[in-house]
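Asks: Mind looking at a prediction? Sequence and model below.
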Amino acid sequence: LWNTSGAGLIPIGILRTTNLCFPLFSTDIKSFTRSPAVGENFTYWCKYNQTVSNWTKFICKGEEPSICEPLASTRDPNGNKRFWMNDNKKKKNITVTVREVTVDDSGTYWCGAESTDEHQSNRFFNRLSLTVGEPCYLII
């Protein structure tokens, strides 16, 4: 299944069978765009549903979520010095903070939940398009 409304083609994971992988797609992925300035600390939130509440949450970077680069995980919240995550299971919300953003941080990020069942795919529930620019100064 492909979601072609609004945000384009949005996969939620890969279904694994014997030696084949089939992408799974969903319309419940929330997409948003942000543009912080270079050097700022940037925070955003990813809401998820009850189904994945007890799963390990993660963020990754890349255009295609099934092969995106992992950056941080609730399994090891201190594993990345610049990307920090906090999972509020009561609110079903992940808080993600990126410290001192750079132009290289521009790109597409995904919030997801890691399945512990080898027969079930990871779930992706948020897509962030980040464009980091030079800070603006008002000269008076």
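Replies: Arrived safely. Numbers count the residues shown, from 1 in each chain.
Asks: rest of the way, CA atoms for contacts and neighbours
Replies: Will do.
Asks: distance of the closest residue to residue 119 other than its chain neighbours from residue 103?
Replies: Leaving aside its sequence neighbours, residue 119 sits nearest to residue 16 (CA to CA, 6 or more residues apart in numbering; 6.3 Å). Per CA to CA, to the nearest Å, residue 16 is found 35 Å from residue 103.
Asks: Residue 14 and residue 20 touch, don't they?
Replies: No - Residue 14 is beyond contact range of residue 20, at 9.7 Å (criterion: CA atoms under 8 Å).
Asks: Which parts of this structure are strands?
Replies: For the chain, the strands defined by DSSP state E occupy 11-17, 20-25, 30-34, 42-47, 56-61, 69-73, 83-88, 93-98, 107-114, 123-130.
Asks: a markdown table for the ones you listed, including distance to residue 138 and mean neighbour count?
Replies: As requested, these are exported to a markdown table (distance: least, CA to CA, whole Å; neighbours: other CA atoms under 10 Å):
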| stretch | distance to residue 138 | mean neighbour count |
| --- | --- | --- |
| strand 11-17 | 41 | 18 |
| strand 20-25 | 44 | 14 |
| strand 30-34 | 21 | 14 |
| strand 42-47 | 21 | 16 |
| strand 56-61 | 32 | 22 |
| strand 69-73 | 34 | 19 |
| strand 83-88 | 30 | 19 |
| strand 93-98 | 25 | 18 |
| strand 107-114 | 27 | 23 |
| strand 123-130 | 23 | 22 |
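Asks: Pasting the second one now:
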Amino acid sequence: MLLIFTLYLISAQVGCEEDVKVTGYEGGSVIINYKYNPQKYNNHTKYFCKINERNCKNIFSQTEEKWDLKGKFFAVDEIPAGVYSVLIRNLSQEDGGNYRCGVEDQNEKPLNVELDVENGLYYGKSFSQTTHPGDVVTFSCTYPEGHENDMKSVYKVTSQSIFAIIFTYSDKENKDRYVLHVSSRDNVINMSISNVTVDDGGLYLCGVLKNKPSYVSIFSEMQLQVTAPGSSSAIIITVYVGVALLLIAGFTLIFYKLWSTKAKDASTPADRGNPVNREGAYSAYYEKIQDTQATTVYVSAQKPKTHPISPNLSGRTATSSS
């Protein structure tokens, strides 16, 4: 189906000798396809410029397309198919005007494009969605009146290609894990992807393919990110735990320093901050102890005193008076 669609794009692509009129919607996007001979111009530089009076202001010119997908302009060169695709995003009234696309060869006539940007209050919705492997993802967009008979498509954009992953002219289409539903009553395109894998992540575009002339009008974008379950939450929890441990360690160190300072101050309140006075007090204390010990030894060493007996009592016997 993808090969048939690619061949359809090439066969329906307006040749370089014709000019095209492209209709886009404010806030939406457009994809302009330029067909060239891949055998003759596979190594030639392709360019895209906006015509201003008599000059063509170059937007970009390159051989290998490696533009930022987040930018307003993005281009890829499908060399095997010979199709150079230019994506213009987030359209505004200022983007309207005349453009030129081609290869750097004087003998090759470029493709002139007239871009008309219409009011699109309900278009140009862009959102991001995060899911996990095995889940089901849905993506939808609303298209304006006048596109009932156009091909409804959902595209995926990579750094090397812009390709339709599923498309239909009818109300429903199934392709592998993709299902496309079209509500003609509500002008709504719904696409779902079942059993999502990590490789499904990327930029998706929802729109319609105009056959004559050949271009794509985009009405909505989805940036899909597929992550393993719990990977982001585990990282967040690890960060929170690390911060908590650092805070606990910091508070513990502060309390320890405060406690040690108070304990040191409380041990010698009278002599706090004066080591000289403390040494003097210790010396006086030990001298006092030594003096006391010396005095005690001296008193103990003295000979006991004796009182002499009175002479008049010597050799006499006491008698009681009559």
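Replies: The structure has been received and is ready for your questions. Since the model is a prediction, treat every value here as computed from it, not as a measurement.
Asks: okay if I get the strands of structure 1 as a markdown table plus distance to residue 137 of structure 1?
Replies: A markdown table is the format used below for the strands of structure 1 (distance: least, CA to CA, whole Å):
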| stretch | distance to residue 137 of structure 1 |
| --- | --- |
| strand 11-17 | 39 |
| strand 20-25 | 42 |
| strand 30-34 | 19 |
| strand 42-47 | 18 |
| strand 56-61 | 29 |
| strand 69-73 | 31 |
| strand 83-88 | 26 |
| strand 93-98 | 22 |
| strand 107-114 | 24 |
| strand 123-130 | 21 |
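Asks: which residues of structure 1 does stretch 215-229 of structure 2 align to?
Replies: Aligned by TM-score structural alignment, stretch 215-229 of structure 2 corresponds to residues 121-135 of structure 1.
Asks: on that earlier part again, so the residue nearest to residue 119 of structure 1 is in contact with residue 120, correct?
Replies: Yes - if you go by CA under 8 Å, residue 16 of structure 1 and residue 120 touch, sitting 7.4 Å apart.
Asks: still on that earlier bit, tell me the contacts of the residue nearest to residue 119 of structure 1?
Replies: By CA atoms under 8 Å, 6 or more residues apart in numbering, residue 16 of structure 1 lies in contact with 22, 118, 119, 120, 121.
Asks: Distance of it relative to residue 111 of structure 1?
Replies: From residue 16 of structure 1 to residue 111 of structure 1 the distance is 20 Å (CA to CA).
Asks: mind checking how far the match of stretch 215-229 of structure 2 is from the chain centre?
Replies: 6 Å (CA atoms, centre = their mean, to the nearest Å).
Asks: List of residues touching it?
Replies: By CA under 8 Å, 6+ apart, the list of residues contacting stretch 121-135 of structure 1 reads 11-16, 28-38, 46-48, 52, 65, 101-115.
Asks: can we see that at 6 Å?
Replies: 12-15, 29-38, 103, 106-115 (CA atoms under 6 Å, 6 or more residues apart in numbering).
Asks: chain center to the one helix or strand residue 254 of structure 2 maps to: distance?
Replies: Taking DSSP states H and E as the criterion, the element that holds residue 254 of structure 2 is helix 231-267. Chain-centre distance of helix 231-267 of structure 2: 29 Å, with CA atoms, centre = their mean.
Asks: same deal with stretch 47-58 of structure 1?
Replies: With CA atoms, centre = their mean, you get 12 Å for stretch 47-58 of structure 1.
Asks: equivalent range in structure 2 for it?
Replies: Counting by TM-score structural alignment, stretch 47-58 of structure 1 corresponds to 142-153 in structure 2.
Asks: same check, this time on stretch 87-102 of structure 1
Replies: Here stretch 87-102 of structure 1 aligns to structure 2 at residues 182-197, judged by TM-score structural alignment.
Asks: Name the residues that touch that stretch?
Replies: 133-143, 171, 177-181.
Asks: run the last query once more with 8 Å
Replies: 132-145, 148, 152, 154, 170-172, 177-181, 206, 226.
Asks: Report the separation between the most centrally placed residue in structure 2 and residue 41 of structure 2.
Replies: Centroid check for structure 2 by CA atoms, centre = their mean gives residue 232 as the closest residue, at 10.6 Å. From residue 232 of structure 2 across to residue 41 of structure 2, the span is 46 Å (CA to CA).
Asks: ok, now residue 145 of structure 2?
Replies: 39 Å.
Asks: Neighbour count: these two, which is higher?
Replies: residue 41 (16 against 7; other CA atoms under 10 Å).
Asks: could you list every residue that touches the more buried one?
Replies: Here residue 41 of structure 2 is in contact with residue 103 (CA under 8 Å, 6+ apart).
Asks: That one -> structure 1?
Replies: Aligned partner of residue 41 of structure 2 by TM-score structural alignment: none.
Asks: quick one: residue 41 of structure 2 and residue 234 of structure 2, what's the gap?
Replies: For residue 41 of structure 2 relative to residue 234 of structure 2 (CA to CA), the value is 51 Å.
Asks: ok, now residue 158 of structure 2?
Replies: 29 Å.
Asks: Same question for residue 117 of structure 2.
Replies: With CA to CA as the criterion, residue 117 of structure 2 and residue 234 of structure 2 are 46 Å apart.
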